[in-house]
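1. missing the sequence, but the structure's below:
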């Protein structure tokens, strides 16, 4: 199978430069419409797809993003690897605005989103003990240049769309979270259910509201930092094809076999309607 990278661009990353033969495609999924059309082309010879998470023009709030449709659409187009790029706040002094963080853990505090492709009629439990793919994360680290990069970090996913209260920000710091954002969950969980390698690059834009010397975060502050961050993110994406094999081998961390032994529902008790919706997501095991 040929490697195909899908990039989900968050706040500040609304396009990918240098895509050859780029075409915006309308993708229909059983889970509804994705956030936008998907831009498909080749970057330095490698197949790539780009999906603006909030839609072009930033139309969708974090809660309203159709996470299931987005992941299904990218897999439906042939993506084997997913790179999430998103803005975040820092909960640590040493993770400064302008820095990049390769996320390797999550604390999921979202509560108003559909978090699984599975459910009544076909129950499945996948492991998200290690929710990101170290292989893909390492490729991002190699491709990044001109930016301070932290090789690991725990991302606290909040519901939003409001920013944190001071009490919440202090609580999350006490929990050991490193950065805070609104969009990586349930995206990472769904990518795991879809047996896709997933990596998350969090671009620090602010210190949330806990830092006495910086005050509370606001949109103007975020946008100002994003202007610089987005150029570094585009450069990193441009460098990724050199570090991702053109012919994809089995993931050494098992991301592409996450559904092995995960489905609990007996074949005779499975809902045909739900199975039909899982035609791409769980095709290998169903």
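-> That came through, no problem. Quantities reported herein were computed from a predicted structural model and do not represent experimental measurements.
2. C-alpha from now on. contacts and neighbour counts both.
-> Will do.
3. name the element residue 279 belongs to?
-> In the assignment (DSSP states H and E), residue 279 maps to no helix and no strand.
4. Could you do residue 70 as well?
-> Applying DSSP H and E, one finds residue 70 within helix 67-76.
5. Show me what that helix is packed against.
-> Applying 3 or more CA pairs under 8 Å, 6 or more residues apart in numbering; DSSP states H and E, one finds that helix 67-76 contacts helix 187-193.
6. got the angle between the very next helix or strand once past the helix holding residue 70 and helix 67-76?
-> From helix 67-76 onward toward the C-terminus, using DSSP H and E, the following helix or strand is strand 81-90. For strand 81-90 against helix 67-76, the angle by axes from the mean of the first three to the mean of the last three CA atoms, to 10 degrees is 140 degrees.
7. packing partners for strand 81-90?
-> Strand 81-90 is packed against strand 5-9, strand 179-181, strand 197-206, with contacts defined by 3+ CA pairs under 8 Å, 6+ apart.
8. just checking, what packs against the next helix or strand after that strand?
-> Going down the chain from strand 81-90, the next helix or strand is strand 100-103, by DSSP H and E. On a contact count with 3+ CA pairs under 8 Å, 6+ apart, strand 100-103 meets helix 134-143, strand 149-150, strand 197-206.
9. can you redo these as CSV with distance to residue 93?
-> As requested, the helices and strands packed on strand 100-103 are exported to CSV (distance: least, CA to CA, whole Å):
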stretch, distance to residue 93
helix 134-143, 21
strand 149-150, 13
strand 197-206, 11
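10. just to revisit the earlier point, got the helices and strands packed on strand 81-90 as CSV, with distance to residue 260 columns?
-> Shown next, in CSV, are the helices and strands packed on strand 81-90 (distance: least, CA to CA, whole Å):
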stretch, distance to residue 260
strand 5-9, 23
strand 179-181, 30
strand 197-206, 15
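11. wait, which of these is closest to residue 148?
-> Judged by CA to CA, the one of the helices and strands packed on strand 81-90 that comes nearest to residue 148 is strand 197-206, at 10.3 Å.
12. Contacts for the next helix-or-strand element following that closest one next, please.
-> Next in sequence after strand 197-206, counting helices and strands by DSSP H and E, comes helix 219-239. Helix 219-239 is contacted by residues 11-13, 16-18, 43-44, 85, 87, 97-98, 140, 143-147, 203, 205-206 when judged by CA atoms under 8 Å, 6 or more residues apart in numbering.
13. now for the helix or strand just after helix 219-239, which elements pack on it?
-> Next helix or strand after helix 219-239 toward the C-terminus (DSSP H and E): helix 272-277. The criterion is 3+ CA pairs under 8 Å, 6+ apart, and there are no helices or strands that helix 272-277 contacts.
14. try this one next to it:
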């Protein structure tokens, strides 16, 4: 699981693993413990003290580190803004589509050769199903646009995204999802709507403290949902998230 530092207490009897990767250090040592009787690895996306802003997270190191420890399925809880009337603060949504509007991040492990990732459906259907059925109030299906950050959107940007029919806005979902697929990992996100983005309503627009406070208020709810989802994750063997590369000559290392 890749999430906020508040999830550290989520694991039973965690053991820290310091991992060195070809892409530098991950955001933090990876903690491995148990949840719902299953072995789970946890990595704080922004680091243990939120030292990595969204545009400077070591995304490639993070996914490589998880794969090297034996991870095959990734659950990615995140905070998002809402863009339209179909969502509201407090909603928990499992997105099924992603729009990448980032521009400064290294978005691939491919540095040479012809390796073109199939990415029409960016999230694993099996992991998404486990998340979407974790509780009756979890909503399935939405498009999440990922922006560069660390600033929030202008009103014009927010209204533009909403006009496209996109429901959620976030700063960390890309290139994380694509890198997970390149690592042959099953990956899905579960998003907590913490606010309505700048153009979605009148007022001063979204602020950092509002986002952090809403996420803290919902932490125990999210950990409960994740525990239920972990218990019902499907066997990843044969999933298209990995098998896409069975006949592809990869030009980068996939550990394990």
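-> On my side now, so go ahead. What you are looking at is a predicted structure, and each value in this text was computed from that prediction instead of being measured.
15. Can you calculate the TM-score here?
-> With the length set by TM-score structural alignment, normalised by the length of the second structure, the two chains reach a TM-score of 0.94; 256 aligned residues with a CA RMSD of 1.8 Å.
16. rewinding a little: show me how to select, in ChimeraX, the buried members of the contacts of helix 219-239 of the first structure.
-> Here is the ChimeraX command that selects the buried residues among the contacts of helix 219-239 of the first structure (16 or more other CA atoms under 10 Å):
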select :11,12,13,16,43,85,87,97,98,140,143,144,203,205,206
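17. so who does residue 91 of the first structure touch?
-> By CA under 8 Å, 6+ apart, the contact list for residue 91 of the first structure reads 169, 172, 173, 177, 178, 179, 180, 207, 208, 210.
18. Return the residue of the second structure aligned against the fifth one.
-> It stands for residue 178 of the first structure. By TM-score structural alignment, residue 178 of the first structure lines up with residue 167 in the second structure.
19. Find the nearest non-adjacent residue to the residue opposite residue 81 of the first structure in the second structure once aligned, please.
-> In the second structure, the residue paired with residue 81 of the first structure is residue 73, using TM-score structural alignment. Ranked by CA to CA, 6 or more residues apart in numbering and with sequence neighbours excluded, the top spatial neighbour of residue 73 of the second structure is residue 186, at 4.5 Å.
20. give me the number of residues near the equivalent of the one you found over in the first structure?
-> For residue 186 of the second structure, the equivalent position in the first structure is taken to be residue 197, counting by TM-score structural alignment. Look at residue 197 of the first structure: counted by other CA atoms under 10 Å, it has 27 neighbours.
21. so what's residue 197 of the first structure up against?
-> Here residue 197 of the first structure is in contact with 80, 81, 82, 132, 133, 136, 191, 251, 255, 256 (CA under 8 Å, 6+ apart).
22. Pull the contacting residues for the residue mapped onto residue 17 of the second structure from the first structure.
-> Using TM-score structural alignment, the partner of residue 17 of the second structure in the first structure is residue 25. For residue 25 of the first structure, the contact set (CA under 8 Å, 6+ apart) comprises 37, 38, 39, 40.
23. Can you give me the distance of the first one to residue 166 of the first structure?
-> Distance from residue 37 of the first structure to residue 166 of the first structure, counting by CA to CA, to the nearest Å: 37 Å.
24. residue closest to the middle of the second structure?
-> residue 76 (3.5 Å; CA atoms, centre = their mean).
25. could you check the distance from that residue over to residue 256 of the second structure?
-> 21 Å.
26. Also residue 161 of the second structure?
-> According to CA to CA, residue 161 of the second structure and residue 256 of the second structure sit 39 Å apart.
27. neighbour count winner among the two?
-> Taking neighbours as other CA under 10 Å, residue 161 of the second structure and residue 256 compare with residue 161 leading, 21 against 8.
28. part of a strand, is the more buried one?
-> No. With DSSP: H, G, I helix; E, B strand; the rest coil as the criterion, residue 161 of the second structure is helix rather than part of a strand.
29. what residues are up against it?
-> 83, 145.
30. and what of the one 10 residues further on?
-> The neighbours of residue 171 of the second structure, taking CA under 8 Å, 6+ apart as the test, are 54, 55, 146, 147, 148, 149, 150.
31. okay, now the fourth one: neighbour count?
-> Here the count is done by other CA under 10 Å, and residue 147 of the second structure has 22 residues near it.
32. mind checking what it lines up with in the first structure?
-> So, by TM-score structural alignment, residue 147 of the second structure is matched to residue 158.
33. which one among the contacts of residue 91 of the first structure gets closest to residue 126 of the first structure?
-> Looking across those and measuring by CA to CA, the closest to residue 126 of the first structure is residue 177, at 23.1 Å.
34. Could you count how many residues lie near the residue nearest to that closest one when sequence neighbours are not counted?
-> Excluding the flanking residues, the one nearest residue 177 of the first structure by CA to CA, 6+ apart is residue 154, at 5.1 Å. Residues lying near residue 154 of the first structure (other CA under 10 Å) number 19.
35. Now do the contacts for residue 154 of the first structure.
-> Residues near residue 154 of the first structure by CA under 8 Å, 6+ apart: 103, 104, 105, 106, 107, 176, 177, 178, 179.
36. Return the entry from those with the maximum number of neighbours.
-> residue 179 (28 neighbours).
37. any idea how far the residue lying closest to it once chain neighbours are set aside lies from residue 107 of the first structure?
-> Excluding its sequence neighbours, the residue lying closest to residue 179 of the first structure (CA to CA, 6+ apart) is residue 90, at 4.5 Å. According to CA to CA, residue 90 of the first structure and residue 107 of the first structure sit 14 Å apart.
38. Residue 250 of the first structure too?
-> 28 Å.
39. In this structure residue 76 of the second structure contacts residue 180, no?
-> No. Taking contacts as CA atoms under 8 Å, residue 76 of the second structure lies outside contact range of residue 180: 10.8 Å.
40. what touches both of those two?
-> By CA under 8 Å, 6+ apart, the residues touching both residue 76 of the second structure and residue 180 are residue 187.
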